[in-house]
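>>> Build me a model from this:
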Amino acid sequence: MAIDPQHLLNYPIPQVRQTLTEKDTAFYALSVGLGMDPLDEKQLRFVDSARDFRALPSIVVVLGHPGFWVAREDTGIDAVRVVHGEQRIEWHKPLPVAGEVVGETRVTGVVDKGNNALMYSEKELRDGNGELLATAGMTTVLRGQGGFGGDSEPLHAVHTLPDSEPDISVDLPTRAEQALYYRLNGDDNPLHSNPATAEAAGYPRPILHGLCTLGVVFHALFRELVDYREDRLKALSLRFSSPVFPGETIRTEIWRDGSFRARVVERDVVVVNNGKLDFV
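Reported below is the predicted structural model:
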């Protein structure tokens, strides 16, 4: 059943005011795999508030998060069939480890791809004083809900990876229960926790959140390209190409210019593609 694009463009996604605690900040970093090496001092800065505590910059994707709003009946979206297609982040200011943050999310575009539709949304994340901290954009694939006769051109160009072999390869494991931890960041889509929901969506078992995969991949980039220095980050973009099952190993393949992709080692399947980290 086709969606109504004008309805989605005008849909009132609730503003989210969140009281961020140091515990929340540490939990996010732990939920995407930091701290697996408990002797790595650079990782410990993001999980231990007794140190020079910092927020892992990819936490932007869960702060001020409006929840699984697409599942509301009045959206007209078949929530069981939605897929997270792309993610973008732009950092504007250093992120707090605690305090009030405010997320304002809106739908910015809807594209008709025939059988499917692409829905673009953007979240502005601000601190309690109204200062813009970061902007996070995502593309959601609405499977089987195209055909409404709208514009078919994507709103964002896809980054083209270099023709050469990657310069760096980083393997990071995920845990079998990782999706059950990650959902406590506020993403409670049952696709990641309920076997029956996963089966209804065509998967043999619950899959890892795309944004958890992003966190694992971001860790590899953060370590290898900027040595855990958040002040060097500008922007990130990527496309999700296949799901990860919790417990699999994610291999991030990186070029020195910030281009990247990622694959699951056990199945040799590319799960993140067309990635680019902009940094100084």
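
>>> switch to C-alpha atoms for all contacts and neighbour counts from now on
OK.

>>> all helices of the stretch 51-200 of the chain, in order?
Chain-ordered helices for the stretch 51-200 of the chain, with DSSP state H, counting those that start in this stretch as the definition, fall at 178-182, 195-200.

>>> Can you say which of those is packed in most?
Mean neighbour counts were compared across the helices of the stretch 51-200 of the chain using mean count of other C-alpha atoms under 10 Å; the top stretch is helix 178-182, at a mean of 21.

>>> Can you give the contact residues for that helix?
Among residues not part of helix 178-182, those counted as contacts by C-alpha atoms under 8 Å, 6 or more residues apart in numbering are 28, 31-32, 192-193, 207-209, 212, 246-247.

>>> same thing with stretch 215-226?
Taking C-alpha under 8 Å, 6+ apart as the criterion, the residues outside stretch 215-226 that touch it are 32-34, 58, 170, 172, 228-229, 232-233, 250, 252, 254, 256, 258, 262, 277, 279.

>>> Then stretch 195-203?
Contacts of stretch 195-203 from elsewhere in the structure, counted by C-alpha under 8 Å, 6+ apart, are 80-81, 190-192, 204-207.

>>> quick one: which of these is nearest residue 144?
Nearest to residue 144 among those, counting by C-alpha to C-alpha, is residue 81 at 8.0 Å.

>>> For the comparison step, fold the sequence that follows:
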Amino acid sequence: MALDPDAIGAESGPRRTTWESKDCILYALGVGAGVDELAYTTENTKGTEQQVLPTYPVVLSMDPGIFKRFGTFDWAKLVHAEQGVEVLRPLPPKGAVLTTTRIADMFDKGKAALVVTESESVDEDTGEAMFRTRSALFIGGAGGWGGDRGPSSTWEAPERSPDHTVTYSTRADQALLYRLSGDRNPLHSDPAFARRAGFERPILHGLCTYGFTGRALLHALAGGDAQGLRSMDARFAAPVLPGDTLHVDIWGTGDGEAVFRTRKDDGTVVLTNGRCTLNAGAAR
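Okay, here's the model as predicted:
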């Protein structure tokens, strides 16, 4: 059982993905948006044009086909390690894209490996780039081929108090709602499966925590306007249980950029290495 380092540069796709208004609303509800965010949770509110959360592309760009190019590995030892998204054009509430995903790199961590994938999605009709995503996947037991260990992180939270802290409570059934956007992994719904994986009960999807954090950035830095947030990158640091409260600490760093982290009530950091950029003219 081994990964194939020669697969670096391999591609899958283009894969066609479509979405409609209700899909955008379901995703928004899944990451905690509600009655105070009707631009994201309704399509027929008078005087309010529907918008799409800028983290929604992490759902649209998923392509299971790329995993077939990794080589062989134990799926039970695969963990989502990092996620990034860059929105090049505001997403319409209905559309279709063609997504090409490539294996950008593989790093040998000794007893484990880190596989980095990058995707670009273009408008099906015009060919114009709509969004890009980047994922890093940590795979236990898959290292040891003598490859590059990869770059070290230089991210540090500023020593001053955050400029903003946004607090959201997740629901006890949050994972059951979020899974309807496409990730049906039983780790997030089946108590017996979660126990076999070493958890007391099903955990929240990492990308759900990512979406909650994206909402915090959107409202704290861009006045809640989807066109304000251009990019967002973060590393998954610890699991979240449905019902946990999340606190998103945000520090502006100038020139339309900010760094952030997300933590639980007990101080456990669940998202770290957070960086985001705003589009020119975004409220902040």
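
>>> Could I get the TM-score for this pair?
TM-score for the superposed pair, counting by TM-score structural alignment, normalised by the length of the first structure: 0.89. Supporting figures: 271 aligned residues with a C-alpha RMSD of 2.1 Å.

>>> Need the contacts of helix 178-182 of the first structure in JSON lines (columns: neighbour count and secondary structure).
Output for the contacts of helix 178-182 of the first structure, formatted as JSON lines (neighbours: other C-alpha atoms under 10 Å; DSSP: H, G, I helix; E, B strand; the rest coil):
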{"residue": "28", "neighbour count": "25", "secondary structure": "helix"}
{"residue": "31", "neighbour count": "22", "secondary structure": "helix"}
{"residue": "32", "neighbour count": "28", "secondary structure": "coil"}
{"residue": "192", "neighbour count": "23", "secondary structure": "helix"}
{"residue": "193", "neighbour count": "20", "secondary structure": "coil"}
{"residue": "207", "neighbour count": "20", "secondary structure": "coil"}
{"residue": "208", "neighbour count": "26", "secondary structure": "coil"}
{"residue": "209", "neighbour count": "25", "secondary structure": "coil"}
{"residue": "212", "neighbour count": "23", "secondary structure": "helix"}
{"residue": "246", "neighbour count": "21", "secondary structure": "coil"}
{"residue": "247", "neighbour count": "15", "secondary structure": "coil"}
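
>>> any idea whether the residue nearest the centre of the second structure is helix, strand or coil?
The central residue of the second structure, meaning the one whose C-alpha is nearest the mean C-alpha position (C-alpha atoms, centre = their mean), is residue 207 at 4.4 Å. Remark: residue 207 of the second structure carries the secondary structure label helix [criterion: DSSP: H, G, I helix; E, B strand; the rest coil].

>>> Could you find the counterpart of it in the first structure?
Using TM-score structural alignment as the criterion, the counterpart of residue 207 of the second structure in the first structure is residue 211.

>>> Likewise for residue 56 of the second structure?
So, by TM-score structural alignment, residue 56 of the second structure is matched to residue 59.

>>> list the contacts for the aligned partner of residue 184 of the second structure in the first structure?
The pairwise alignment with the first structure assigns residue 184 of the second structure to residue 188, based on TM-score structural alignment. Taking C-alpha under 8 Å, 6+ apart as the contact definition, residue 188 of the first structure lies against 67-68.

>>> can you check residue 18 of the second structure too?
Shown in contact with residue 18 of the second structure (C-alpha under 8 Å, 6+ apart): 60, 94-97.

>>> Report the subset of those whose aligned partners are also in contact in the first structure.
Checked against the first structure using both residues aligned by TM-score structural alignment, their matches' C-alpha atoms under 8 Å, those keep these contacts: 94-97.

>>> Give me the subset of the residues you listed lying in strands.
95-97 (DSSP state E).

>>> what about burial for those, which qualify?
Using 16 or more other C-alpha atoms under 10 Å as the burial test, these include 96-97 as buried.

>>> Considering the ones in strands among the kept ones among the contacts of residue 18 of the second structure, which is situated nearest to residue 9 of the second structure?
Residue 9 of the second structure has its nearest neighbour among these in residue 97, at 21.5 Å by C-alpha to C-alpha.

>>> which one is the aligned partner of that closest one in the first structure nearest to, not counting chain neighbours?
Under the alignment (TM-score structural alignment), residue 97 of the second structure pairs with residue 101 in the first structure. Among residues not flanking residue 101 of the first structure along the chain, residue 127 sits closest, at 4.5 Å (C-alpha to C-alpha, 6 or more residues apart in numbering).

>>> residues near the residue opposite the one you found in the second structure once aligned, how many?
In the superposition onto the second structure, residue 127 of the first structure corresponds to residue 123 when matched by TM-score structural alignment. Counted with other C-alpha atoms under 10 Å, the neighbours of residue 123 of the second structure add up to 17.

>>> ok, now how distant is residue 123 of the second structure from residue 98 of the second structure?
Using C-alpha to C-alpha, to the nearest Å, we find residue 123 of the second structure at a distance of 7 Å from residue 98 of the second structure.

>>> same deal with residue 156 of the second structure?
Remark: distance between residue 156 of the second structure and residue 98 of the second structure (C-alpha to C-alpha) = 36 Å.

>>> When those two are compared, which one has more neighbours?
The residue with more neighbours, out of residue 156 of the second structure and residue 98 and counting by other C-alpha under 10 Å, is residue 98; that gives 21 against 12.
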